[in-house]
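A.B. asks: sequence and predicted structure, then a few things I'm wondering about:
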Amino acid sequence: MENPDSHTPNERLRDLLKEAQWTGDALAKSINALGAENGLSLHYRRPSVAQWLAGSVPRPPVPQLITEAFSRRLGRLVTAEDAGLSKTRQTLSVRPSQVALQLAWLGDQQPETGGSHIYSMPLLESLIEALSSNEAIPPRPENADRRIGASEISAATAALSLFSSAEQIFGGGRIRPAISTYLATTIAPWLQRPSSPTINRRLLSLAASMSYLSAFSHYDDQNNGTAQRYYACSLQLALAANDTASIALSLRGISVQAHALGHRRKALQAAEAAQQHSRNGAPLLRAAIFGQQAVTAASVGDARQAAAYLLAAEHYLNQASAASEPVGVYHLSSFAHQQAEAAALLGDYGPAEAALHEAIRRRPPIERRSHILTLHKLADLQLAQGNLEAACATWQDFLKGYPYITSGRVDAAYSTMRARLKPFKNFPKVDSILRQPTC
């Protein structure tokens, strides 16, 4: 709905349309596409754009979608103020000294309370480029509060482990509100309290890991704009801690999200930046990032480089002895999944299917969400190769786990399954799947 109280023609928006060489229809189409990227079903057309040019202001998050559309079209940051849709100057970067405030604000802006954020290409570019900060997060004066110590570190470590296990078993949607609240009400205040240098660094690294997990849980639940902002917080916290492993892990998450949303070149850049920061890291981290580089290289058609990255990932995985950390879990199943994804992107469906079977076989039982997403990918690949019967059998396994997972990605997989199978609804096994209740 639009705001009827504003009737002054929006000359700034008109100028942007001219600069972008867009018609009203083209802008509306771009906004609808960006809405889909952010989990919104929008159906704007030229009459709506005419209303905005006449001075009406659409309700959030449409102003953010409008400015994002122009930012991508023009290759520079366009703010709501630039577009005549707000009097407030928009900023994207978050300085380390502001991360605690950002975490508290994000906790108050959850979708359940009406908050919404749009996945931003200018923010993505700034995250890849802004890797030189070493600004500390200033504590409050010594007499302001009790100092943070080992007990707080132990509590945060236990909470991180609990959130991570729950996310793997039940999906991001189950932990997303809880971890956001914990970051806002517990971690953010601790970041502003005094502590020793050692405790401060450990707290910053823990906060970076928890922000990363919050980002991934939002991404898993398809709240991509909020996920991106938590990745930004994770990266800044890791930079403030001078924690190269956490920096690399944050960049890997940023790459995974960008790739999933179709921003392939940027995903490759983020993966390359992650690799630069993991050079002195543990073998398991290096393997995970080489694997992500393989996927992103395959996505841009570079088969030779993808194969080289997979060999490097396998090499470091064979060297690894320690188990994965609570976030950024990586193991043989993860590697097989990356092999499958790279092969599928390059059109090698046979090897991709074999690798997906291996990923399913090796998947730890705790990772129920990842297990059923891999089943969906396998079934989709089987159907693409014309093997309807095998796809039906795999999707039957998918449906056994589906009711127990709260995840936007899993819900999207379920919808995709139904759309893929509808043309074959007269086939008895397909009809059985389409009629099967999910709860």
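C.D. replies: Great, that's in hand.

A.B. asks: okay, CA-based contacts and neighbour counts for the rest of this
C.D. replies: Noted.

A.B. asks: which stretches of the stretch 51-200 of the chain form helices?
C.D. replies: Applying DSSP state H, counting those that start in this stretch to the stretch 51-200 of the chain gives helices spanning 62-74, 99-108, 121-129, 150-170, 172-182, 188-191, 197-220.

A.B. asks: check it against this one:
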Amino acid sequence: MKAPNDKLTQWLDRSRMSRGELARRVKSKAVQWNQPHISPDTTRIRCWIQGEMPRAPIPDIMAAVFSEHVGYRVTTYDLGLGDSSSPDAALIYNPSYVATVEVVADLGRADVDRRNFLSAAPFAAVAGVGPSRDWLMNTLDQQEPVGPHVRFEDVTAVRNMFGEFQKMDVLQGGGSGRLVLAGYMTQHVYPLLRRTYTDEVRRALCEAAAEQTYLLGWMAYDNGEHGTAQRYLIQSLRLAEESRNAPLGAHVLAGMADQATLLGDPAEGRRLAQAGRHGLSKVKSPACLADLWCLEGRALALLGDKAAATHAVTQSEAAFEAVRPGTEQAWAEFIDPAYLHGEHANTFRDLGDGVASAEHARRSIDHAKMQKRARRGAMSQAALATSHLHNRDLEAAHAAGIRTLSLSRQVKSSRCIEAVQDLQRRMQPFGTHRLVADFNEKARDLVAA
């Protein structure tokens, strides 16, 4: 015999809702979540009170009903319905804005709590296919929604915080402040999405939330937490669509493309970058377009298409020439010569063109040094070292490798560690040479950490 759910009984008493009223509200909320088949009656409510566990996503819907009724977050835990949240929920590009808000709020809460189910969540191959398709179709065919109180001042505060967290990521690495940002989003930003506002404020708030959710995903990506990163990026894409900011959505797809290519699926990376470019067909964002062409080039290089990859680099450079100071959105600030030349260096590295790779790497290093961007400098130094190895110049490669190590120690970034490990692999053909041994010895503590 099942034990009665005393927590649910207590919450029902506290809310002063009857069983019939709860049933009606669950049914109404289910419709908002595009789950019209969920239609409980008072008998079903009684069964749940007596201990029967409702099937997903009913626990989350009930938590949303109680949260809306009392004006603050009520979880499935609070209702005695366990943790019905699943890491897979954040892989879904839900057409319901209400459901999206609940999913991204639960994702942030699980991240802050460092819940096991999220830390163990894997990166799902081709999970971006549906989201990128839905975003592109909806972005190209959007109409103004009929809208109905968060203030613009609240949105401005969120935007100001975005700038600070973005600088933290760029200068210190994704692992240094990600959980601080997750806490800020969970406590201050995601709750705003549940409140009422004018349509204009709603779009601005969704835009700001999408920017910060993207940054959460990017910081997780940079810290090697790819399953978590993927889920944040997909939800950021959905919020970007809600904001009607096509360049921002295309920017999120660039991040998804970068991740797919890094994790060994350049074909998916290319497709995501192309979807982003198509999404910019009605609007202008030269910096975002330059980034998308850049990342398409990275993917094409790994696919072995030298002509197409070189063309993509040329298109990226042409797009960036159209960038004018002060005309791009805040998230595009670091799509700049340090970043683009660094990525182009990796493209030509993968094409086996050591001369072009070294040229781009040096240009990236110069810009990164002026900006004190250790992470970008480290990755571009690693690309330069690889170009020296391509020319069999071990002494120059060792010197660039040592600079890579020095810069990598200044940030918390798994990508820098991976760049060091890649250099170690590329030095293996030189056997037991003293410079190889010296580099491996100096890298040991960094890689082990």
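C.D. replies: Structure's in. What do you need? Keep in mind that this is a model prediction, so the values were computed, not measured.

A.B. asks: just say which of the helices of the stretch 51-200 of the first structure is most tucked in.
C.D. replies: Burial of these is given as mean neighbour count (mean count of other Cα atoms under 10 Å); helix 197-220 ranks first at a mean of 24.

A.B. asks: so how far does that helix sit from its counterpart in the second structure?
C.D. replies: Mean deviation of helix 197-220 of the first structure from its aligned counterpart in the second structure after superposition (mean Cα distance after the TM-score superposition for the first structure): 0.9 Å.

A.B. asks: what's the angle between that helix and helix 99-108?
C.D. replies: If you take axes from the mean of the first three to the mean of the last three Cα atoms, to 10 degrees, helix 197-220 of the first structure sits at 30 degrees to helix 99-108.

A.B. asks: got a markdown table for the helices of the stretch 51-200 of the first structure, with distance to residue 92 of the first structure too?
C.D. replies: A markdown table is the format used below for those (distance: least, Cα to Cα, whole Å):
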| stretch | distance to residue 92 of the first structure |
| --- | --- |
| helix 62-74 | 12 |
| helix 99-108 | 11 |
| helix 121-129 | 6 |
| helix 150-170 | 27 |
| helix 172-182 | 20 |
| helix 188-191 | 19 |
| helix 197-220 | 17 |
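
A.B. asks: out of those, flag the one nearest residue 369 of the first structure.
C.D. replies: For residue 369 of the first structure, the closest of the helices of the stretch 51-200 of the first structure is helix 150-170, at 6.0 Å, according to Cα to Cα.

A.B. asks: mean per-residue distance, that closest one versus the second structure.
C.D. replies: Compared with the second structure after fitting, helix 150-170 of the first structure deviates on average by 0.8 Å (mean Cα distance after the TM-score superposition for the first structure).

A.B. asks: and if you look at stretch 303-315 of the first structure?
C.D. replies: Relative to the second structure, stretch 303-315 of the first structure is 2.3 Å off (mean Cα distance after the TM-score superposition for the first structure).

A.B. asks: residue range for that stretch in the second structure?
C.D. replies: Under TM-score structural alignment, stretch 303-315 of the first structure corresponds to residues 306-318 of the second structure.

A.B. asks: before we move on, what about stretch 258-273 of the first structure?
C.D. replies: Using TM-score structural alignment, stretch 258-273 of the first structure pairs with 260-275 in the second structure.

A.B. asks: how close does the aligned residue in the second structure for residue 288 of the first structure sit to residue 274 of the second structure?
C.D. replies: In the second structure, the residue paired with residue 288 of the first structure is residue 291, using TM-score structural alignment. Going from residue 291 of the second structure to residue 274 of the second structure by Cα to Cα, to the nearest Å gives 11 Å.

A.B. asks: ok, the two, which is more surrounded?
C.D. replies: Each of residue 291 of the second structure and residue 274 has its neighbours counted (other Cα atoms under 10 Å); residue 291 has more, 31 against 20.

A.B. asks: picking up where we left off before, just the element for the match of residue 288 of the first structure, please.
C.D. replies: Element membership of residue 291 of the second structure, judged by DSSP states H and E, is helix 286-302.

A.B. asks: show me what that helix is packed up against.
C.D. replies: On a contact count with 3 or more Cα pairs under 8 Å, 6 or more residues apart in numbering; DSSP states H and E, helix 286-302 of the second structure meets helix 246-262, helix 266-279, helix 306-321, helix 337-350.

A.B. asks: got those helices as a markdown table, with distance to residue 228 of the second structure columns?
C.D. replies: Output for these, formatted as a markdown table (distance: least, Cα to Cα, whole Å):
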| stretch | distance to residue 228 of the second structure |
| --- | --- |
| helix 246-262 | 12 |
| helix 266-279 | 18 |
| helix 306-321 | 29 |
| helix 337-350 | 24 |
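
A.B. asks: need the residue closest to the centroid of the second structure.
C.D. replies: Among the residues of the second structure, the one closest to the centroid is residue 217, at 2.6 Å (Cα atoms, centre = their mean).

A.B. asks: please name the spatially closest residue to it (chain neighbours excluded).
C.D. replies: Leaving aside its sequence neighbours, residue 217 of the second structure sits nearest to residue 229 (Cα to Cα, 6 or more residues apart in numbering; 4.0 Å).
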